[in-house]
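Participant: just to be clear, the model below is a prediction. Sequence and coordinates:
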Amino acid sequence: MTDVRSTTTGASEATGKTTGVSEATGKVTGAAYAAHELDADLRWWAAANYLTVAQIYLQDNVLLREPLTAEHIKPRLLGHWGTSPGLSAIYSVLNRVIRETDSRWLYVTGPGHGGPALVANVYLEGTYTEIYPHVSRDARGVAKLCRQFSTPGGIPSHVSVQTPGSIHEGGELGYALVHAAGAAFDHPELVVACVVGDGEAETGPLSASWKIPAFLNAARDGAVLPILHLNGAKIAGPTVLGRSTDTEVADYLGGQGWAPIFVEGDDPRAVFADLKSAIDQSYNRIRDLQTAARDTGPTVNTRWPAIVLRTPKGWTGPHEVDGQLIEGTHWAHQVPLSGVRENPDHLRILEEWLRSYRPDEIFDDAGAVVAGITALAPEGDRRLGATPYANGGRLLTPLKLPPIARYALDIDNPGATVHETTRVLGEYMRDIYTDNSAPAGEDAHGGGSFRLFSPDETSSNRLGAVFEVTDRCWQLPTTEFDDNLSQSGRVMEVLSEHLCQGWLEGYLLSGRHGLFATYEAFAMVSASMVIQHTKWLQHATTLDWREPVASLNILLTSTCWRNDHNGFSHQGPGLIDCVLPLAPDVVRIWLPPDSNSLLSIAEHCFRSRNHVNLLVVDKQPHLQYLTLAEANDQAAAGASIWAWAGTEGDSVDDPDVVLVGAGDVPTQEILAAAQILREWVPYLRVRVVNVMDLMALLPQADHPHGMTDDDFADLFTETGHVIFAFHGYPERCTSCCTGGPTPIGSTCGDSPSRAPPRHRSTWWYSTR
């Protein structure tokens, strides 16, 4: 183990190795780290490392007040040590920078499996106990902290929604930097320190995320300070950037608009001294850029600071075990000592490892962390675990929404008007931009609280009215041939679904509002992000301290029925399938058949909290059917009978057949079928039903929007035949002899969980 004991050596006597590209960008400069301050921060680091190791290994004797025995060790060892000491070192230095500058910071950690380190630091600063009082600041609380880690009914091994100070799920490898950028937009006083692991840096989304300087406006936005943590290895081997030279890394980052500062070493005193100087230098550079931009306007090609930190993987942990090098290799990634309960030598090494952090100097007689350590935390909301930017509902203000009647189409006769359905949404969002552009609260330089994110498809999706009041955001040079492009623009277009959705997620989780618009088939690129965000919201709703945030609204423009242009390549409603099985309290799927219903649903979605809303609608010209009042009524009901389209008239008997449309083109096809039946089989009693809220077809017990069996039967009858045209993929029923397609809201008649009216072996999906 590396010796982490404090000495009286001053920081100037242990400067460590630093490398850089040029005198301007690569050298570490800054005020000297006073020896007593360095000693104090190393004590915090030792305490965080001790609590990290204790969480992974110990279920008893957590303060090490007696010799360690096998009975003190957890029966199953889970967790990730390798990245944790680096995360805690950064946390410790950030604490001091925040206290010195009284600045607002958010800490986003890409190496999300360093969860025990983040929990340890949030516990040290006191936020954890404030939120979870049962994890008290004494011996009993430390025991609970350790026992809950990575155990059933406890907390996961990664940074999660339960972790105070987090907006980033540790299982989302590759999204740290894009979430950090989203949080920085329109939060001009915020600095987001984003740790990027070198394993994470190999992912596609993270590689794309380095393009932040092309979109971050120093006059109105906060800043992102990436800290690329190169400890050289992932779970089973080396990393690309970890094995790259400093020059190669600097060239890579420099080409993306960053000015990297390099910090490297394995001596804690030297690394802490250089890291503190690097963060000081970066912070001063950020504030200089922002001050200049707010005084005279932003400049193009702004080069933002970034830090490249090289430290050993598993730093201060066991250096060698059973003749195998551990520290600095991939063997330190998870649990360096796996046979502690069975192997006395491993148990001895673990005890030596824990005692190297000198727990007798960390805890007092009652088991509380000593005041000399806890006093190093910033105060109140300046603490990284307590910042409101990581609990965005605390900062959220409702959108000012103009009345949707202003944009509604006049419908005298259903099916007589043709209009591009999504165009009204663009007009609506144009005025949302205008009405929500004033700065709010502490962020006096902020540009607003609403943004549209789209992969270069705003105009294509008929949302171009927003360009009447704003432009596309662009911080690089422009030419006279560019269209609606400026530094002050607030429409975020980049040809990456990962960036668009990730930016929006960070924007929402830090207290703002927005919408992500993309082609339906391409939304599958970021489908896993939708799933993870849904899981986040699902758990957030169970935590009283997590304030509700604005919903993730995704507009999926569909061309799946049109083969005259992009055709089969652009077909793919698979995101519906991804979302349907997820948390019913979170997910909503909307299939508006026309413009007025889209307006009604959009207003609801922009007002909603803690939901994931999929709005699926074609951008092409379509027949328009509903008045705004009718659209509002049906949106509330989820589905309704379109009496004007059927032939059952005033008959009290059930119709012979029920034709159902869910989605704009399926509705059009159902209406065409009804017209043919009216002309060719006039004696057939036909009912036409339109479904706008797909979740309404579920039983009431299965979803908050679900129908009662009586309401379901009122629409679809008890026994009649139903033909269902659905904008989505069918699922085959394998539980009954028919093997027929089973629409949402119905199951096999053999299923004990559904009433018989839910099942129709004769129901059909329209297929492609």
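Facilitator: Received the coordinates, thanks. Quick caveat: nothing in here was measured; it's all calculated off a predicted structure.
Participant: from now on I want contacts and neighbour counts done on CA atoms only, so please keep to that.
Facilitator: Noted.
Participant: contacts only, for residue 625.
Facilitator: Counting by Cα atoms under 8 Å, 6 or more residues apart in numbering, residue 625 touches 411, 413, 414, 415, 416, 417, 593, 594.
Participant: stretch 417-427: how far from the chain's middle?
Facilitator: 30 Å (Cα atoms, centre = their mean, to the nearest Å).
Participant: can you list the residues that contact stretch 37-50?
Facilitator: Applying Cα under 8 Å, 6+ apart, the contact partners of stretch 37-50 are 4-8, 11, 84-85, 88-89, 92-93, 96, 117, 120-121, 124, 268-269, 272-273, 354, 357-359, 362, 372-374, 376.
Participant: so which of these are in helices?
Facilitator: If you go by DSSP state H, the contacts of stretch 37-50 have 84-85, 88-89, 92-93, 96, 117, 120-121, 124, 268-269, 272-273, 354, 372-374 in helices.
Participant: ok, second structure coming up, stack it against the first:
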Amino acid sequence: MDARREPRTTSEGRRGGDPADGTHDLPFVPGPLGPDSLRRIDAYWRAANYLSVGQIYLMANPLLREPLEPEHVKPRLLGHWGTTPGLNFIYAHLNRVIRQRDLDMIAVWGPGHGAPGLVANAYLEGTYSEIYPDVARDLVGMERLFRQFSFPGGIPSHASPELPGSIHEGGELGYSLAHAFGAALDNPDLTVACVVGDGEAETGPLAAAWHANKFLDPRRDGTVLPILHLNGYKIANPTLLARMPADELRSLLVGYGYEPTFVEGDEPSRMHQAMAAALDAAFDVIAQIRTCAGLGEPGRPRWPVIVLRSPKGWTGPEWVDGNPVEGTWRSHQVPVAAVRENAEHRAILEAWMRSYRPEELFAEDGALVPHLAALPPKGPRRISANPHANAHKSAPLRLPDLSAAAVAVPEPGRTRAEATRALGRYLRDVLTLNAEARNFRIMGPDETASNRLDAVFEVTGRAWQEEIRPGDDHLRRDGRVMEVLSEHLCEGWLEGYVLTGRHGLFATYEAFAHVVDSMVNQHAKWLKSARDLPWRRPVPSLNILLSSHVWRQDHNGFSHQDPGFIDFVANKRGDTARIYLPPDANTLLCVTDHCLRTYDRINVVVAGKQPALQWLTLDEAVAHCAAGVGVWEWASNEGDAEPDVVMACAGDVPTQETLAAVDWLRRHVPELRIRVVNVVDLMALPAPETHPHGLDDPTFDSLFTRDRPVVFAYHGYPWLIHRLTYKRTNHGNFHVHGFIEEGTTTTPFDMCVLNRLDRFHLAQAALRAAPRLGARGERAEEALRDALAAHRAYVCRTGDDLPEVRDWAWPDRHAPEDHGRRIDGDIMQCGPVGTGEAGRAGTVDDWTIIP
């Protein structure tokens, strides 16, 4: 049998009230809400539920002014009903507390697939119609609202950027709480209500994010109020937290450092009163926390959390086709299927929608009746119109003079420095210049000092709200470095921070950036969609620094050797993704300075932290980075003729090995004409129609030639270079060396040898690509084979690299000859090297550097 009973919201509401304003009586239960407030908040909830069901099912006849016919129903039914009534319930109660306490609040909705309810509430508040005037608050606008949802040419079924007031898509679950805490950082007057679904609460990122309360400074940061929504089921299975005994769940949340309040049941009157009481109590506690923090009382506060336990698909059909629906997994998505084709199902849908009594909620013209329209907050206090959710505080950072952190490079390749240590000095100055604005943070998994960025601790500390003991390293209540051993949490904090208009940097080991692949993917999709919305403000870029990279993980071994995050980002849209491979400290400073000035980008910068040779002065680095790719004249010997071979490089270790190979070739085969091309901006390689940074064909050909062999030493997997350049004229002559999944615990140079990225293999490749050398080339190749054999014997015997490899430097430009350094017993000689320009190429469209 098919029961089409009216939902509990209405079955007890037939005894009076004013039908004209949709305020039928409910059984009055004592609590914070008076009888009139109780009726009105319930009617508002019914209106949101009605609009939610309409979006999933209808494309015409929005107020059921006529019997429901097949043509009124969408041909494809898409959307998620199960979580939606609970979200609508929370939304209505958040509106009440915002008005009552004049709160500045945004909401992060973890169950983003409950978008029908979130769109419905933005429509009820009026924000939706203000942004999309064709979806007006009338009968025509309501029909458009219904039709557009999950419909070609319309809006997605998740809480996408098209939804006003949203900073969280929610299509992939697990990141809501991290986003919420990121939004609250440095926003002391902001409250972020974060609804956590019980399905997403099973994910690793969400489980770690409960600990974010240990990093929230109640004196300087905003408030996060988590609301754990337990409705019992995922797509087909029960959820873990909903099945846990109540005392265990309470203990879990207490153990995380929260004070939980439970709101449980399915009878509307009691649930409304319980939710109102829970919110009132929570904000009383929050006010007390703020007062104590202002008085300087030490210790981490115990923030409130609300646990809402309600039926899945609450107020929907109880039974369909003899199966229970409300309160079960069957209500997760579309609880009544095949409505167009099945008249019995169509009758269930019509009865369900009429049970909300839309004639009491909406006027003849389709507008919400005045008494209900007066309930939500006004202007920017509306959740859907809060400017924090649209990066309204976004402002350029104050950035320091690069010269203060720059490395002096009197001659190329003869000075050693740690690139990221120089970057640490620069970031220290960024923090200093923006100390008052408090709009810049660094996130990373316990690796700030390991990655040589520790100069920042001269002006700040690591954020920490737990106990601080003597001997702890740079822990501070107001620290601006966020460290926790969870890449998910660091990435989520930064996403929430930049989406609300502030700036930051996420620094991590290269191999473990893969942990946040899917998070970065979702952020890229958000940026792509938001860019198409004229009302969405640009947001500061997501800046990711990858250090401790593949070529210097010789001590940690194969598990730490993976440069594949670059390939993942390279797949993103050209108007979003940027990848930079600075070869030394000064180029790293220039690249970072540029990235911190950009908006609506995902910038990935790869830089090593170990002492390495430095190549360019600051002025040369500025010019080279602005071009993105260029010829290093001082390392080339082609003269006015075309080169015999182009030696290209991208990345710090590939650059050093390329130049060492060039030095070897110029000493042993001086007649070989070599051009050295260095690539900083990896996305200069594809064609301009593929990426806006792509060089035009004439410029690309002027660098790499149209027909000469190119030996390309690349930081990552070699096939990416082939993919990026496949449309280029000379692509068939590219011979790319990079990481080929050969690794172990070994010496730095042996790591290069294992992957054939070392100077000897690169020199071999150049000789083989230039066959005109004849017997001289064959003798040179034999010397290279001997050098590789000598390396293998030495490293296996001593556990260290050959001194002439380990201590190699670019020849002194002032010395006509550089004697004394030998490979294979041959004295390496080289004449004077020209000093030339830092590079030549076209300009990059959005590059700005102010040294």
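Facilitator: Sure, I can see it. Given the structure is predicted, the values throughout are model-derived calculations rather than measurements.
Participant: before we move on, back to that, now the ones in helices among the contacts of stretch 37-50 of the first structure: which count as buried?
Facilitator: By neighbour count, with 16 or more other Cα atoms under 10 Å, those hold 84-85, 88-89, 92-93, 96, 117, 120-121, 124, 268-269, 272-273, 354, 373-374 as buried.
Participant: now the strands for the stretch 51-200 of the second structure?
Facilitator: 104-109, 190-197 (DSSP state E, counting those that start in this stretch).
Participant: among those strands, show me which one is buried the most.
Facilitator: Most buried of the strands of the stretch 51-200 of the second structure, by mean neighbour count (mean count of other Cα atoms under 10 Å): strand 104-109, with a mean of 26.
Participant: how about the contacts made by residue 70 of the first structure?
Facilitator: 340, 341, 342, 347.
Participant: for the first one, what are its contacts?
Facilitator: Residues in contact with residue 340 of the first structure, defined by Cα under 8 Å, 6+ apart, are 70, 73, 346, 347, 350.
Participant: name the element the last one belongs to?
Facilitator: When elements are assigned from DSSP states H and E, residue 350 of the first structure belongs to helix 344-355.
Participant: and that helix, what does it pack onto?
Facilitator: Here helix 344-355 of the first structure touches helix 35-57, going by 3 or more Cα pairs under 8 Å, 6 or more residues apart in numbering; DSSP states H and E.
Participant: which residue in the second structure aligns with residue 410 of the first structure?
Facilitator: Matched by TM-score structural alignment, residue 410 of the first structure corresponds to residue 408 in the second structure.
Participant: hmm, back to that, Throw the contacts of residue 625 of the first structure into a markdown table and include secondary structure and neighbour count, thanks.
Facilitator: Below are the contacts of residue 625 of the first structure laid out as a markdown table (DSSP: H, G, I helix; E, B strand; the rest coil; neighbours: other Cα atoms under 10 Å):
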| residue | secondary structure | neighbour count |
| --- | --- | --- |
| 411 | coil | 15 |
| 413 | coil | 12 |
| 414 | coil | 14 |
| 415 | coil | 15 |
| 416 | coil | 10 |
| 417 | strand | 15 |
| 593 | coil | 29 |
| 594 | coil | 28 |
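Participant: among the residues you listed, which pair sits farthest apart?
Facilitator: The largest separation in these, counting by Cα to Cα, is between 413 and 593 at 15.2 Å.
Participant: which non-adjacent residue is nearest residue 382 of the first structure?
Facilitator: Distances taken as Cα to Cα, 6 or more residues apart in numbering put residue 104 closest to residue 382 of the first structure, at 6.1 Å, once the chain neighbours are dropped.
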